[in-house]
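1. for reference, the sequence and a predicted model appear below.
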Amino acid sequence: MEGPAAAEVYDTNRFSQLYHASRRPSPEHLGLAADFLFSLFDRHSILFAFLGGWAVYLRGGSRRTEDVDVSVDTDMDGLTAILMPEERICVPKTHGNTCIQVFVHTGGRWDDEFSSIPELPVSVDIIICGNLGIPSNLSEATEMITPTVSVDLGLHTGQAVPVIDLYHQFSTKLHVHYERRNNGQTDDYVDLEFLAENYSPEIWRLHPYLNRDHRLAFWQDFAIRHHDEYDRVEHMEMILGLSS
């Protein structure tokens, strides 16, 4: 007689398999993983918010991301207690107390309504709030948005989704871009450009609370990339509160 369903516990060898299988997921796979997490956390009354590139994508950004980032308002013991009974989740054999990387199976037999989508494990980073730059009071740093039509698949159509608020999203992206800009990593730059140009009134209102060196570094890179678009560069300078 089989016991109750349970999460797969992966070791380093299995991690390599899951990691390589999870590369380049489609937006549909990411949406299905996010929808599962939404239902799981909601069922257990755990406050959560999506972060990072996936949160930007939910806002309408075009950059493709390869994983889902989410923060939860519980401790690691509370988190693992709800993860372990879930058959479609793979959890690491060892992990710390601040964050955990899991994989969520999507498509095929895991999603009856979307069974035509090929099965694929989606990488998910779950961060306990109060760590890695996430505020300890997650409720005050969360806003509800309705995802764009282009990312509705896998999420209930028209359903509001919790994401980290614009201040924390933008300030974190500014900081990471500032630290990585000389390494040729452009993902954070792309997200910053989207957020600044699509939420320009909000960013302008927030600019006094954002690090000036970080704002200046982003604007300098923006000006180089768009050197032949004077009005656009000047407008970005104004949005970031850098114009004299």
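-> Done, it's in. Numbers count the residues shown, from 1 in each chain.

2. please make it C-alpha for all contacts and neighbour counts, starting now.
-> OK.

3. next structured bit after whatever helix or strand residue 55 lives in?
-> Using DSSP states H and E, residue 55 maps to helix 52-58. Where DSSP H and E defines the elements, the next helix or strand beyond helix 52-58 is strand 67-72.

4. helices and strands around the helix or strand just after that following strand, which ones?
-> Sequence order places helix 76-83 as the next helix or strand after strand 67-72, per DSSP H and E. Contacts defined by 3 or more C-alpha pairs under 8 Å, 6 or more residues apart in numbering; DSSP states H and E place helix 76-83 against no helix or strand at all.

5. use this one as the comparison:
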Amino acid sequence: MTTKNCKSYICFGHEGKEVRKPLPSWLFFEEKMENLRDYFDRHASSWDEMLKYNDRTSELLEVVSWFGLAQGHWVLDVGTGTGILLPLIRQKIGPKGMLIGFDFSFKMLEKAKLRQCPGGKILINATVESLPFQFGIFDQIICFSALPHFPNKLKALLEMVRVLKSGGSLYIAHLKSVEELNEFHQHIGGPVAHDLLPHPERIRSLMMESGLFEIKIINQPEKFLAQGSKI
């Protein structure tokens, strides 16, 4: 039996006959994740310049002001990328706080490692669908410019809520509205072309389903913020 390379089907040649079967969903998921990881690894060295983060300090400071950060907080930055928010978060939580940056792109984390962050940071390379933390340890979880890239958004949110303390908050934030962000990703094309931020009401539904309450959503030009608390 021989196997042919097919993107959407597994093709088997047997006794002169070809049998086509749909690829199982887990293979699509794995292929999607590998394509995304490769995309972010390849662009890690120029990511901050590509998004002009170095010229947007005031905007990033405003983003961090949206979060309910306080001295001594334990904070998880999901999809930290090059760690652009880490020094700003550290300023809010002080030297006694715990700051962990988490990303599935090793090359992005290599850039984050080089970022100055007085007070320290911990960087972890893994996937959001299986966070390597015990139940209920973080005061705040921040998901900045990352949610569209998670193929299974509900599973990702469930994992984030699992490691969130009772009384803690989860923040989903972007420097663009839903409409602006989705247009931007479609314009970029490639593996992120279909990485879209759901409609605000769909996000509200996903957050509620993941176990969050007191959900607040702001969707306006150059700002998206969704906040939910764990009871």
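-> Good, I have the coordinates. Bear in mind that the values here come from a model prediction, so they are computed numbers and not experimental data.

6. what's the TM-score here?
-> Superposed pair, TM-score by TM-score structural alignment, normalised by the length of structure 2: 0.27. Supporting alignment: 111 aligned residues with a C-alpha RMSD of 6.2 Å.

7. hang on, the earlier thing: for the helix holding residue 55 of structure 1, packing partners?
-> strand 67-72, helix 187-198.

8. and the gap between residue 231 of structure 1 and residue 9 of structure 1?
-> 54 Å (C-alpha to C-alpha, to the nearest Å).

9. for structure 2, just list every one of the helices.
-> Shown for structure 2, the helices assigned by DSSP state H span residues 25-43, 47-50, 57-65, 86-93, 106-114, 153-162, 178-188, 200-209.

10. now the helix ranked longest in structure 1: buried residues?
-> Secondary structure of structure 1 per DSSP H: the longest helix is helix 27-43. Across helix 27-43 of structure 1, burial judged by 16 or more other C-alpha atoms under 10 Å covers 27-38, 41.

11. pick the most deeply packed of the helices and strands packed on helix 52-58 of structure 1.
-> strand 67-72 (a mean of 22; mean count of other C-alpha atoms under 10 Å).

12. and that one, what other elements does it pack with?
-> By 3+ C-alpha pairs under 8 Å, 6+ apart, strand 67-72 of structure 1 packs against helix 27-43, strand 48-51, helix 52-58, strand 120-128.

13. now the angle from that strand to strand 120-128?
-> 30 degrees (axes from the mean of the first three to the mean of the last three C-alpha atoms, to 10 degrees).

14. strand 67-72 of structure 1 to helix 76-83, inter-axis angle?
-> Using the same axes, to 10 degrees: strand 67-72 of structure 1 against helix 76-83 is 120 degrees.

15. out of the helices of structure 2, flag the one nearest residue 99 of structure 2.
-> helix 86-93 (7.0 Å; C-alpha to C-alpha).

16. which helices and strands sit right next to that closest one?
-> Helix 86-93 of structure 2 packs on helix 57-65, strand 98-103, going by 3+ C-alpha pairs under 8 Å, 6+ apart.

17. would you mind finding the most buried of those?
-> strand 98-103 (a mean of 23).

18. which neighbouring elements make contact with that strand?
-> So strand 98-103 of structure 2, by 3+ C-alpha pairs under 8 Å, 6+ apart, packs with strand 74-78, helix 86-93, strand 122-125.

19. those: which one's closest to residue 168 of structure 2?
-> Nearest of those (C-alpha to C-alpha): strand 74-78, 10.0 Å.

20. ok and that closest one relative to helix 86-93, angle-wise?
-> Using the same axes, to 10 degrees: strand 74-78 of structure 2 against helix 86-93 is 160 degrees.

21. pull the longest strand from structure 2.
-> strand 164-174 (DSSP state E).

22. re earlier: okay, the helices and strands packed on strand 98-103 of structure 2 in CSV with distance to residue 202 of structure 2 and mean neighbour count next?
-> Below are these laid out as CSV (distance: least, C-alpha to C-alpha, whole Å; neighbours: other C-alpha atoms under 10 Å):
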stretch, distance to residue 202 of structure 2, mean neighbour count
strand 74-78, 20, 24
helix 86-93, 28, 20
strand 122-125, 29, 16
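
23. out of those, nearest to residue 219 of structure 2?
-> Here strand 74-78 is closest among those (C-alpha to C-alpha), at 20.6 Å.

24. okay, angle between the closest one and helix 153-162 too, please.
-> Going by the same axes, to 10 degrees, strand 74-78 of structure 2 makes 170 degrees with helix 153-162.
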